[in-house]
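[1] Okay, here's the prediction I keep looking at, along with the sequence it came from:
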Amino acid sequence: MAMEKHFIQEGVIRSEIENYLKEEVSRAGYSGINIQKTPLATRIILYVENPPLVIGKKGRRIKGLTEHLKNLYNVENPVVDVQKIEKPTLDPNIIARRIALALERGMHRRRVAYKALRAVMESRARGVEIVLSGKIVGKGGRSRVEKYSEGYMKKAGDSLKLVQMGSTQAYLKAGVIGVTVKIVLPETKFPDQISVIEASKPQEPEPEDVKPEKKSKKKTAKKTKKKSETKKKAEAEEKDESASEKPLQET
């Protein structure tokens, strides 16, 4: 039981740290964290869209975050490492946060959802699904669920582990709206997908051309015959001319 309590406490502390950093670093485009414990320190990798907002001027803000984590959550020697997300349009947490901020500003839900769909699909994602749930219509309206999807998406089974998912909340005057985003990344390969490759046909050996050689021999023989005939004709004409010239000389 002691080991189980230890793991439960670690899970609780992890969730509290994640919620704290999510609120503190929301403007920088929070995506997630990864906690790695070593004998020397506890490394907390923070994935954000805009790292300079987390670091602050001369590293003041990141120092304040490390001190706060050490004092509140009793983290031993915390080291916060900030890393930038290369493709924020393929991160479901960032897309969900963008949708929530747009809804809080008063933009229409369908316009926001379709804009997010286009941005994700332009990044060559295989599929995306956006779910809005809550009092979407306004005051006095019933809570409802709206889904916007495009591309290929898995709904059930073990393949759901390959689907990236993020969620957040948008706080409006009418109530709270839940925003859930699911994205299938371009390099994702599902086990039920089979690609059929056509077998290449074996190349047949070309038959040896025997007949054309005979034709060429015949042609060369004909040419030699014609040449010999022309020579004979020329010699005969020369003899006739010489014979005709001799009687003229005698006269």
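    Looks like it arrived, so ask away.
[2] C-alpha only now, for contacts and for neighbours.
    Will do.
[3] Any idea how far apart the tips of stretch 181-193 sit?
    Length of stretch 181-193, first residue to last, C-alpha to C-alpha, to the nearest Å: 23 Å.
[4] List the buried residues in it.
    The neighbour-count check on stretch 181-193 (16 or more other C-alpha atoms under 10 Å) flags Val181, Lys182, Ile183, Val184, Leu185 as buried.
[5] try stretch 158-175
    Buried, per 16+ other C-alpha under 10 Å, within stretch 158-175: Val163, Gln164, Met165, Gly166, Ser167, Thr168, Gln169, Ala170, Leu172.
[6] closest to Leu69 among those?
    Checking those against Leu69 by C-alpha to C-alpha gives Thr168 as the nearest, at 22.9 Å.
[7] need the strands for the stretch 101-250 of the chain, in chain order.
    In the stretch 101-250 of the chain, the strands defined using DSSP state E, counting those that start in this stretch lie at 127-134, 144-151, 164-171, 176-184.
[8] and the comparison structure, right after this:
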Amino acid sequence: MEEKKFVKFKQDELGIKEYVKRNLGKGRISDVTIEYTPVGEKIIVATNRPGLVIGRKGEKIDELTDVLKRKFKLDNPHIDIKEITNEALDAQLVADSVAIQLERKGSLKFKIIAYKALESIMRAGALGTEIKLSGKLPSERAKTWRFAQGYLKKTGEPSKVVNKAMAQATTPMGVVGIKVNILANVAVEIPKKKSRKKSEAKK
């Protein structure tokens, strides 16, 4: 019984997060976390557009708070806004941005969209990044395209600080899956390439 309650609790929590993201707009929300306190529920929304999320005089926050009470039966939800100052280093915002551009410009321009995203990430100070697009790009057969730049460790300690995210784009050719990995400029030791010494020729 306790296991069923826990599963139901997690499903409800996921529903709240998805509703908040959908309600506040794709491409604006990086993450939604929920903290439970003695006085109520604290909903922390990480966004690059705090003004648009809050709305005029906080009207959007008030509307969302009311829905969380009525639809999701939260006792006393309180919404906190966490501003993301460098959206180019946030994997979720980048993934959503790529998805929006694919839907607007079409999947035929996927290479231009991906390379522009790479450049933006590296200009923002990332050590390395990787973008993977999976779907019918641009042929009838599904395929995965990989775009990468810089240093990106996938195993060991450096891999733990890699910011990862996924998104989907719905195009006329079908659904395109998007994966973004970003290694920000943190305290990570980048291994130096060993130079090969030329062997002396025997006389």
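    Cool, the structure landed. Everything numeric here is computed off the predicted structure, so don't read it as measured data.
[9] TM between them?
    Aligned and superposed, the two chains score 0.86 in TM-score terms (TM-score structural alignment, normalised by the length of structure 2); 190 aligned residues with a C-alpha RMSD of 1.9 Å.
[10] hmm, back to that, okay, the buried residues of stretch 158-175 of structure 1 in a markdown table with distance to Arg124 of structure 1 next?
    Converted to a markdown table, those look like this (distance: C-alpha to C-alpha, whole Å):
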| residue | distance to Arg124 of structure 1 |
| --- | --- |
| Val163 | 15 |
| Gln164 | 15 |
| Met165 | 17 |
| Gly166 | 18 |
| Ser167 | 21 |
| Thr168 | 24 |
| Gln169 | 26 |
| Ala170 | 27 |
| Leu172 | 32 |
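[11] Which members of these are the farthest-apart pair?
    Val163 and Leu172 (28.8 Å).
[12] what's the longest helix in structure 2?
    In structure 2, taking DSSP state H as the definition, the longest helix is helix 2-24.
[13] Name the residues that touch that helix?
    Ile29, Val32, Thr33, Ile34, Val53, Leu64, Leu68, Phe72 (C-alpha atoms under 8 Å, 6 or more residues apart in numbering).
[14] how about the first one, what does it touch?
    Going back to what we said before, that points to Ile29 of structure 2. Counting by C-alpha under 8 Å, 6+ apart, Ile29 of structure 2 makes contact with Lys21, Val45, Ala46, Thr47, Asn48, Gln92, Leu93.
[15] swap in the third one?
    Taking C-alpha under 8 Å, 6+ apart as the criterion, Thr33 of structure 2 is in contact with Lys17, Ile43, Ile44, Val45.
[16] give me the element the second one is part of.
    What it means is Ile43 of structure 2. Assigned by DSSP states H and E, Ile43 of structure 2 belongs to strand 40-47.
[17] What is that strand packed up against?
    Using 3 or more C-alpha pairs under 8 Å, 6 or more residues apart in numbering; DSSP states H and E, the elements in contact with strand 40-47 of structure 2 are strand 29-37, strand 77-83.
[18] Which positions in structure 1 sit opposite that strand in the alignment?
    Aligned using TM-score structural alignment, strand 40-47 of structure 2 spans residues 41-48 in structure 1.
[19] any idea which of the helices and strands packed on strand 40-47 of structure 2 is most buried?
    Of all these, strand 77-83 carries the top mean neighbour count, a mean of 17, counting by mean count of other C-alpha atoms under 10 Å.
[20] Specify which member of the buried residues of stretch 181-193 of structure 1 is nearest to Ile85 of structure 1.
    Leu185 (14.3 Å).
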